[in-house]
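Novice: pasting the sequence and the predicted model now:
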Amino acid sequence: MNRSDLIEALAERCPHLTAADAQAVVMTLLQTMAAALAAGQRIELRGFGSFSVHEREPRQARNPRTGAAVEVPLRRGVHFKPGKALRDAVDRAAHPKLP
């Protein structure tokens, strides 16, 4: 599912929203989440999961071809940890015979 599929699904499930309204809702949500993560905040959606920013310390690495030392700067990345309800739903979909 991509962003346009999400917008379409939202417009179908909420008939009072036009496609343009659904697009505005999805875009606002994504932009707000991106801004919060860029500011270093954690996002927790109960039952779905949580997004957090993880920092990797600067380090010295090696170029595999030449063996020369290379400085790798501090890196920030987004980490997603699924919630229990999402994990269980995915497990049930993959293994329908599970309780």
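Specialist: Right, received. Where do you want to start?

Novice: going forward, measure contacts and count neighbours with C-alpha atoms only.
Specialist: Will do.

Novice: Gln41 in helix, strand or coil?
Specialist: What DSSP: H, G, I helix; E, B strand; the rest coil gives for Gln41 is coil.

Novice: show me what contacts the residue nearest the centre of the chain?
Specialist: With distances taken as CA atoms, centre = their mean, Phe80 lies nearest the centre of the chain, 5.8 Å away. Applying CA atoms under 8 Å, 6 or more residues apart in numbering to Phe80 gives the contacts 49-52.

Novice: in strands, which of the residues you listed appear?
Specialist: Counting by DSSP state E, the part of the contacts of Phe80 found in strands is 49-52.

Novice: helix or strand right after the biggest helix by length in the chain?
Specialist: For the chain, the helix with the greatest residue count under DSSP state H is helix 19-38. Next helix or strand after helix 19-38 toward the C-terminus (DSSP states H and E): strand 43-45.

Novice: which helices and strands does that following strand pack with?
Specialist: Contact analysis of strand 43-45 by 3 or more CA pairs under 8 Å, 6 or more residues apart in numbering; DSSP states H and E lists helix 19-38, strand 49-56 as its packing neighbours.

Novice: included below, for side-by-side comparison, is a second structure:
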Amino acid sequence: MAPKTVIRTDLVDAICQKVDISRTEATELVSQVLGEICEALASGETVKLSGFGIFRVRDKAKRVGRNPKTGIEVPIEPRRSITFQASPVLKTHVNRASSPSLGELKDSELRRRRTP
């Protein structure tokens, strides 16, 4: 069974249920949040969502690539790419969901490290 892809309407539905607002308002809210993130990234800013992760814009220089079939060199123009670094909270949450024993192990390790 293939994993489900969460789409914009899934986010809208979740907001409608949890916040008890209309579907129109939730759609506008999701659009505004995603629009703000897009605008910040387009202007080269880093976007940090606490407890979720960090989106960064990375500038890539012009370079020479190679066609794997023919071996012919092809120039690759400079571009900007987006990277995402998951927060420790998100990583722990994902690991707990896929492997509860691993999550429990991490919790006990964290408690041990915090205790003087």
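Specialist: Here it is on my side, so go on. The model shown is predicted, which means the values in this text are computed figures rather than measured ones.

Novice: where does the TM-score land?
Specialist: Here the superposed chains carry a TM-score of 0.92, computed using TM-score structural alignment, normalised by the length of structure 1; 98 aligned residues with a CA RMSD of 1.1 Å.

Novice: hang on, the earlier thing: neighbour count and distance to Ala61 of structure 1 added to the contacts of Phe80 of structure 1, as TSV?
Specialist: As requested, these are arranged in TSV below (neighbours: other CA atoms under 10 Å; distance: CA to CA, whole Å):
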residue	neighbour count	distance to Ala61 of structure 1
Gly49	16	33
Ser50	15	31
Phe51	18	28
Ser52	18	26
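
Novice: quickly check these for the two that are furthest apart.
Specialist: Within the contacts of Phe80 of structure 1, Gly49 and Ser52 form the most distant pair, 10.2 Å apart (CA to CA).

Novice: follow-up on the earlier one: now render the contacts of Phe80 of structure 1 as CSV, adding distance to Met1 of structure 1.
Specialist: CSV is the format used below for the contacts of Phe80 of structure 1 (distance: CA to CA, whole Å):
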residue, distance to Met1 of structure 1
Gly49, 18
Ser50, 19
Phe51, 19
Ser52, 22
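
Novice: who's in contact with Ser87 of structure 2?
Specialist: Taking CA under 8 Å, 6+ apart, we find Ser87 of structure 2 in contact with 50-54.

Novice: for it, which non-adjacent residue is spatially closest?
Specialist: Of all residues beyond its chain neighbours, the one nearest Ser87 of structure 2 is Gly53 (4.4 Å), with distances taken as CA to CA, 6 or more residues apart in numbering.

Novice: and what of Arg59 of structure 1?
Specialist: Val72 (5.3 Å).

Novice: what lines up with the one you found in structure 2?
Specialist: With TM-score structural alignment as the criterion, Val72 of structure 1 lines up with Ile76 in structure 2.

Novice: please tell me I have it right and its match contacts Val64.
Specialist: Yes - contact criterion CA atoms under 8 Å: Ile76 of structure 2 and Val64 qualify, at 5.7 Å.

Novice: the more surrounded of those two?
Specialist: Taking other CA atoms under 10 Å, Ile76 of structure 2 and Val64 do not tie; Ile76 has more neighbours (13 against 10).

Novice: quick one: the more buried one from Val94 of structure 2, how far?
Specialist: 35 Å (CA to CA, to the nearest Å).
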